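S.K.: next comes the sequence, and after it the predicted model I'd like to discuss.
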Amino acid sequence: MSFKFTAPIEKNIKTGTIVAGQKLLRHPAALLAAILFLLAAPVSAQDSTWTLADCLHYAQVHNLSLQEQEIDLRVARMNYQVSKLSHIPQLSLASSYGASFGRSINPTTNQFENTRFSSLGLGASSNVLLFGWFQKHYTIKNNGLSLEQAAQARQQSGNEVAMHVTTAYLRALLAKEQIANVRYQIDISREHKSRMERLLEAGRSNMLEVSQARTQLATDSGLYYSAMLHYEQALIELKAILNLDFTVTILPVPVKDYEPPFYSEKTDPETLYLQAAAQHPDLIRSGLGVNIATRELKIARAGSLPQLSTYYATGTNYSSSFYEMLPNGERQLMQLGRQLNNNLYHSFGLGISVPLFNGFTYKKAIRGAGYDIEKAKLAELVARQRLRQNIYTAYTDYELTLKQYFVAGSVAEHAKNSFHGAQVRFDNGLITHVEYLTEQNNFLKAQNEVTALKYDLQFKKIRLDCYRTGCGE
């Protein structure tokens, strides 16, 4: 949020002269105080305005479900990066230091001694897989596909959150417009109640008609509070989805590019399905599931193959009880460097592992992987069928709701004319008071029906565009 400050210029109402801007500029302290006052002032209504795009962008970062999906994505990325290092040969270093008391084996002489001594050991070993790395290779590929799958799952969750945000946002706009409709109705009812009370005082009405007018005003007031309740509930739901502080003020505004007039969808549902199938995260994830299952079969088959590896190890040790004989016949403790050099050893070898009989574990794994491929292919078909069904349903809903909207608009226009005509006829005593109130209620009902269908159309149009280009865009 940025603040743009300009020196205020006030106009003296009495003298008509400019009195403020230049004074502030001549007094830096006053100018600084004015800036601090503006920064500390409450946020204006304009700053509380949230467009649908603002809500969508905020939700993509702060929504709790998406944050959880982001962690899953990081875990998948970590698994993939770690698995890529499995091709690197194993290398380990070891060291030990200890003290022995009583009868024990001297590590340098490999003989039992009944003495007290300390010993030091150093060693290193390495192992390299020469043949049989197919399991590791396919596992790395699978972890890469799992990473892509996690990314698509994150995208799918983002799309679902975007639709939840859109639903709550449009619900708030619907309630807001219905509040305006009821306020207009209340103004009419309040004016009519006052008029009927004046007619009663003049002897041209009766208490029944006055009571009916008061009842109508009370009923409209109840509708107003009901609309206010729906508005606040929609905002609370929206803030919960956004993971936004409930004390923050949100003022929704009409969604650009989705205001009336509405037009029939130009793209047929099958074409729309083909567009969506190429980029829909659920379908992409299902396709990746088939690839993962196929590689799992390769991993299972690779587990039954022989493995050939080579190893190398080296080490040395030192003991405080290892003495050497001097030419003069005396004994002295051999120095650390000489002991480590004299006791240095190396070993090298090849190892082969051939699975012969293990209770048909590998055969079971291979057969199970084959079944998993069939299940993954069926899951992909189910996902495609579900997407096609959803698109055809959304397309049909939009087209039929569009027709309902046009009909409701015509009904609302006729109800408006009927109500205005009823006002004239009632003023001239041509219809009863009950007939007048009936026309008034029909007018409000028609207005609310048009309003509800308008936002229903907006949601269904946004849903179609979501299939076409992706949600949250």
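M.R.: Good, I have the coordinates. Residues are numbered from 1 along each chain as shown.
S.K.: when you work out contacts or count neighbours from here on, use the C-alpha atoms and nothing else.
M.R.: Noted.
S.K.: quickly note the distance from residue 76 to residue 28.
M.R.: 57 Å (C-alpha to C-alpha, to the nearest Å).
S.K.: who's more crowded, the two?
M.R.: Shown here are residue 76 and residue 28; by other C-alpha atoms under 10 Å, residue 76 has more neighbours (21 against 11).
S.K.: contact partners for the residue nearest to the more buried one when sequence neighbours are not counted?
M.R.: Computed as C-alpha to C-alpha, 6 or more residues apart in numbering, the closest residue to residue 76 that is not its neighbour in sequence is residue 147, at 5.0 Å. If you count contacts by C-alpha atoms under 8 Å, 6 or more residues apart in numbering, residue 147 has them with 73, 76, 77, 80.
S.K.: state the helix or strand in which residue 147 lies.
M.R.: Here residue 147, judged by DSSP states H and E, is contained in helix 134-201.
S.K.: any idea which helix or strand comes after that helix?
M.R.: For helix 134-201, the succeeding helix or strand toward the C-terminus, using DSSP H and E, is helix 207-242.
S.K.: which strands or helices does that next one pack on?
M.R.: Contact here means 3 or more C-alpha pairs under 8 Å, 6 or more residues apart in numbering; DSSP states H and E; on that basis helix 207-242 packs against helix 52-62, helix 134-201, helix 433-469.
S.K.: the helix or strand hosting residue 70 vs helix 134-201, what angle?
M.R.: For residue 70, the element it lies in under DSSP H and E is helix 64-84. Note on geometry: by axes from the mean of the first three to the mean of the last three C-alpha atoms, to 10 degrees, helix 64-84 and helix 134-201 are set 170 degrees apart in direction.
S.K.: alright, now check it against this:
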Amino acid sequence: MFRIQIYLIIFLSLVVGNSVWAQKNWTLTQCISYAIENNINLKEYEILEKISLEDVRQSRRNMLPGISASTSAGLNFGRSIDPNTNAYVDTEFFNNSYGLSSSIAVFNGFRIQNRIQYQKFKQQASEYLRTNATDNLAFEITIAFFDVVYYKGMLEIAKEQVEASELNLKTTERKTELGLKAKTDLLEMRANLEQEELNKIQIENAVQTATLRLKQLMNYVSRDEMNLVDEAPLVYSEEVNQPQQLFDQFTTWSPYYRSIEANLKATEKVLSLSRSELYPSVWASGSFNTGFYETNTDELGNTIRFSEQFKNNRNQYLGASLSIPIFNRWAGRSDVKKAKLEIERAKTNLEDEKQKMFFEMVNNLTELEAMHKEYKQYVKRSEVDELAYRAADRKFQQGLIDINDYYIAKNRLANTQSQVLRSRTQWEIKMKILEFYKGQRFWEEEESVQ
């Protein structure tokens, strides 16, 4: 009996736990945080950043001397050269050699130092690109989030339309039976109800599509329904009429522009690397070699022991080399010219991106102001259309207006409500963009408050 109670408790806890998870409310911040943790594309950026960091570390290691070791062993047959005496012998013998060598660049036109700086700038660009990808994902989630909010709001409006039509249809059916309403009105109401049912089905499909898009961006693999909660109050700021000041502020911290600037600096280091190919290079090197030869014998003809030969056959080498580029078919100077052109290209690209961003910012600020006015006007119109619909409904029930006038008022109210919902969601997105322009990652701030 006790064991059965334990199993029952476990079963109930699992059922309740799954039910709670399925009914979990998702705020915009939670959706973005989940996406940042699980989005597959972001993981690729993280890998690329780790690769660039390893490139930086390796460029620093290139300042160390290179060391290599070698060994060989062989068995000679027939007529061959004795590696000990360089004389021809006709006997079979075994030989074994060992070597250790090292080299280091004393001077190579500061190529290694420039390579280190180049990899540092590339690593910074990679880091900024990952941050920028995170920001882009946050706004993709924001748009997808409000798409779901919008379509769910539209679905509520459609349900209210259907419920009102069903109620009126029942009333009209009774009045038609009593001879108080024409059958044409009844048929018209049935036709409109079927159209509203179709509209509701289409919106339900749009909700499913928008929700699937949001889950895909979040990499949220679950069939549970997502209950989205839009709790952020809308506060319109009047201090958004200086796009140039906002643009100057944005470009100083924007990870996207910082990545372009880092790539520009990396391109400048490519020029330094190309110039270093025109300078002489000095290398220092050294080596240690020894070996064992079966043909190396003592006065009695016995092969000298391995330990003695390893000691006696040692030879060391220390040296330096100087390489001066004299003529390489102008390839080096051509690389310098192309590197300069790449710098000009990178600068042009930076200015072009800034110009695009400035006009995009001006357009967003203009749309924000227009949407604020539009939303307020639609709210006022919605209140008026609500009163007009209620009046039309009473008049229709009393037979004072025909069915066409009734549906004109009814559809006008539904259209106005949908416009209120549309303008509000678009306004919220624009407000989030404005916050981002000001250097505020709204999803991080809301998360820290929680």
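M.R.: Noted; the coordinates are in hand. All of these numbers come straight from a predicted model, not from anything done at the bench.
S.K.: TM-score for this pair?
M.R.: For these two chains in superposition, a TM-score of 0.94 is obtained (TM-score structural alignment, normalised by the length of the second structure); 441 aligned residues with a C-alpha RMSD of 1.9 Å.
S.K.: disregarding residues adjacent in the polypeptide, which is nearest to the aligned residue in the first structure for residue 439 of the second structure?
M.R.: Aligning on TM-score structural alignment places residue 439 of the second structure opposite residue 469 in the first structure. Closest residue to residue 469 of the first structure apart from its sequence neighbours, by C-alpha to C-alpha, 6+ apart: residue 276 at 7.5 Å.
S.K.: in the second structure, what residue corresponds to that neighbour?
M.R.: That one, residue 276 of the first structure, aligns with residue 250 by TM-score structural alignment.
S.K.: tally up the residues packed near that match, please.
M.R.: Other residues within reach of residue 250 of the second structure, judged by other C-alpha under 10 Å, total 18.
S.K.: next one: residue 248 of the second structure
M.R.: Using other C-alpha under 10 Å as the criterion, residue 248 of the second structure is surrounded by 13 other residues.
S.K.: any idea how far residue 326 of the second structure is from it?
M.R.: Using C-alpha to C-alpha, we find residue 248 of the second structure at a distance of 48 Å from residue 326 of the second structure.
S.K.: again with residue 335 of the second structure
M.R.: Shown here: residue 335 of the second structure relative to residue 326 of the second structure, a distance of 16 Å by C-alpha to C-alpha.
S.K.: for the two, work out which one has more neighbours and name it.
M.R.: The neighbour count for residue 335 of the second structure versus residue 326, taken as other C-alpha under 10 Å, is higher for residue 335 (17 against 10).
S.K.: now which residue in the first structure aligns to that one?
M.R.: Aligned against the first structure - with TM-score structural alignment as the criterion - residue 335 of the second structure pairs with residue 365.
S.K.: doesn't residue 96 of the second structure fall inside a strand?
M.R.: Yes. When the secondary structure is assigned by DSSP: H, G, I helix; E, B strand; the rest coil, residue 96 of the second structure falls within a strand.
S.K.: aligned partner of it in the first structure?
M.R.: Structural alignment places residue 96 of the second structure opposite residue 120 in the first structure (criterion: TM-score structural alignment).
S.K.: of the contacts of residue 147 of the first structure, which stay in contact in the second structure?
M.R.: Counting by both residues aligned by TM-score structural alignment, their matches' C-alpha atoms under 8 Å, the second structure reproduces these contacts from the contacts of residue 147 of the first structure: 73, 76, 77, 80.
S.K.: so which helix or strand takes in the residue nearest to residue 469 of the first structure?
M.R.: Here residue 276 of the first structure is covered by helix 269-277, with elements defined by DSSP H and E.
S.K.: could you list every helix and strand that that helix packs against?
M.R.: Applying 3+ C-alpha pairs under 8 Å, 6+ apart, one finds that helix 269-277 of the first structure makes contact with helix 361-427, helix 433-469.
S.K.: mean deviation, that helix versus the second structure?
M.R.: Mean deviation of helix 269-277 of the first structure relative to the second structure after superposition (mean C-alpha distance after the TM-score superposition for the first structure): 1.9 Å.
S.K.: next SSE downstream of that helix?
M.R.: Reading on from helix 269-277 of the first structure to the C-terminus, the next helix or strand found by DSSP H and E is helix 281-302.
S.K.: after that next one, which helix or strand is next? Please name it.
M.R.: The first helix or strand that comes after helix 281-302 of the first structure along the chain, using DSSP H and E, is strand 307-319.
S.K.: would you confirm that residue 343 of the first structure contacts residue 319?
M.R.: No. Under the criterion of C-alpha atoms under 8 Å, residue 343 of the first structure is not in contact with residue 319, lying 10.3 Å apart.
S.K.: returning to what we had before: so which of the contacts of residue 147 of the first structure is the closest to residue 349 of the first structure?
M.R.: Residue 349 of the first structure has its nearest neighbour among the contacts of residue 147 of the first structure in residue 80, at 31.4 Å by C-alpha to C-alpha.
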